[in-house]
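Asker: Give me coordinates for this.
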Amino acid sequence: MRLWFAPERVRAEGVTPDYRFSLANERTFLAWLRTALALIGGGFAVDQFLPHLAWGVRAGLALTLLVAGVLCALRAVNHWVRCERAMRRGEDLPVSRFPVLLSLAVAVVAVTMVVVVLFGWEGS
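Answerer: Presented below is the predicted three-dimensional model:
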């Protein structure tokens, strides 16, 4: 986590990779951040624009999306650092289970929303 705030320490390791790879790593980082922003926006949208949804369902869906957005943003910087270090060291790129977990969280929210749309879930 210290490396998140010290990119010069990352650059001090190994050899400088082809710039195209570093720029591709940065584009991936930015794509993760866009995903995080979309998840956070979706969480706020569920909370603000579905007032007739039962409170527990609305809060659960909104919090799932918000937490996924926060985790996605944190994962983005962690993944960027890990990939940059691996490229500089000539190692294989790191693998992660995070995309699967994020996909499952989004799928749970989507299935719940399908149920809400089909059957309603009005609060009192």
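
Asker: contacts and neighbour counts: CA atoms only from here.
Answerer: OK.

Asker: Contact partners for the residue nearest to Arg89 when sequence neighbours are not counted?
Answerer: Leaving aside its sequence neighbours, Arg89 sits nearest to Gly14 (C-alpha to C-alpha, 6 or more residues apart in numbering; 4.9 Å). The contact partners of Gly14, taken as C-alpha atoms under 8 Å, 6 or more residues apart in numbering, are 85, 88-90.

Asker: please redo it, this time with the cut-off set to 10 Å
Answerer: Going by C-alpha atoms under 10 Å, 6 or more residues apart in numbering, Gly14 touches 85-90.

Asker: same question, Ala6
Answerer: Residues near Ala6 by C-alpha under 10 Å, 6+ apart: Val81.

Asker: helix or strand for Glu26, which one?
Answerer: Take DSSP states H and E as the rule and Glu26 turns out to sit in helix 19-49.

Asker: this one as well, want them side by side:
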Amino acid sequence: MREPAWRKTGKTPDYRFSLANERTFLAWIRTSLALLAGGVAIDQLTPDIAPPPVRVTLCVILALIGAGLAALSYRRWGRMEAAMRQDRELPFSAVMLVMTIVVALAAITFGVLILVAR
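Answerer: Coordinates of the predicted model:
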């Protein structure tokens, strides 16, 4: 695998900051896996929560959001690493706001489905 171009510029940051950035990346990966696992669990463990087309659609949406978050987290990790190497301000990321909204909407949606299913 080819090394990213940003690794050849600037100076190597303090390893503690690189490791902190990597831990943050891994936390985002865990979150994306949780979204994927949630989609699978809803489909397999709660077949009566909603009509099959609605349930499958919601599960696919969760899986796609999980996949998108995994891709965005790698991009975010690289941008942070490049900024640290260049002694620049860390770039803003809207991922946290978007994920907050997504999780809140998912909680409301599944809460309503649970109440309606009873």
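
Asker: Onto which residues of structure 2 does the helix holding Glu26 of structure 1 map?
Answerer: The aligned range for helix 19-49 of structure 1 in structure 2 is 15-45, by TM-score structural alignment.

Asker: Leaving out sequence neighbours, find the closest residue to the residue nearest the centre of structure 1.
Answerer: Nearest residue to the geometric centre of structure 1 (C-alpha atoms, centre = their mean): Cys72, 2.1 Å. Nearest non-adjacent residue to Cys72 of structure 1, counting by C-alpha to C-alpha, 6+ apart: Ala36, 5.3 Å away.

Asker: Next, count neighbours for that neighbour.
Answerer: The number of residues packed near Ala36 of structure 1 is 24, by other C-alpha atoms under 10 Å.

Asker: OK, contacts around it?
Answerer: Contacts for Ala36 of structure 1 were tallied using C-alpha under 10 Å, 6+ apart; they are 30, 42, 65-76.

Asker: Which positions within the lengthiest helix in structure 1 qualify as buried?
Answerer: When structure 1 is parsed with DSSP state H, its longest helix is helix 55-89. Within helix 55-89 of structure 1, the residues that count as buried by 16 or more other C-alpha atoms under 10 Å are 55, 57-70, 72-73, 75-88.

Asker: Tell me the residues of structure 2 aligned with the helix or strand that that helix is followed by.
Answerer: Next in sequence after helix 55-89 of structure 1, counting helices and strands by DSSP H and E, comes helix 98-119. Under TM-score structural alignment, helix 98-119 of structure 1 corresponds to residues 95-116 of structure 2.

Asker: what's the average distance of the matching stretch to structure 1?
Answerer: Taken over the aligned residues, the distance from stretch 95-116 of structure 2 to structure 1 averages 1.3 Å (mean C-alpha distance after the TM-score superposition for structure 1).

Asker: Pull the residues that contact that stretch.
Answerer: Stretch 95-116 of structure 2 is contacted by residues 28, 31, 35, 42, 46, 48-50, 55, 58, 61-62, 65, 69, 72-73, 76, 117 when judged by C-alpha under 10 Å, 6+ apart.
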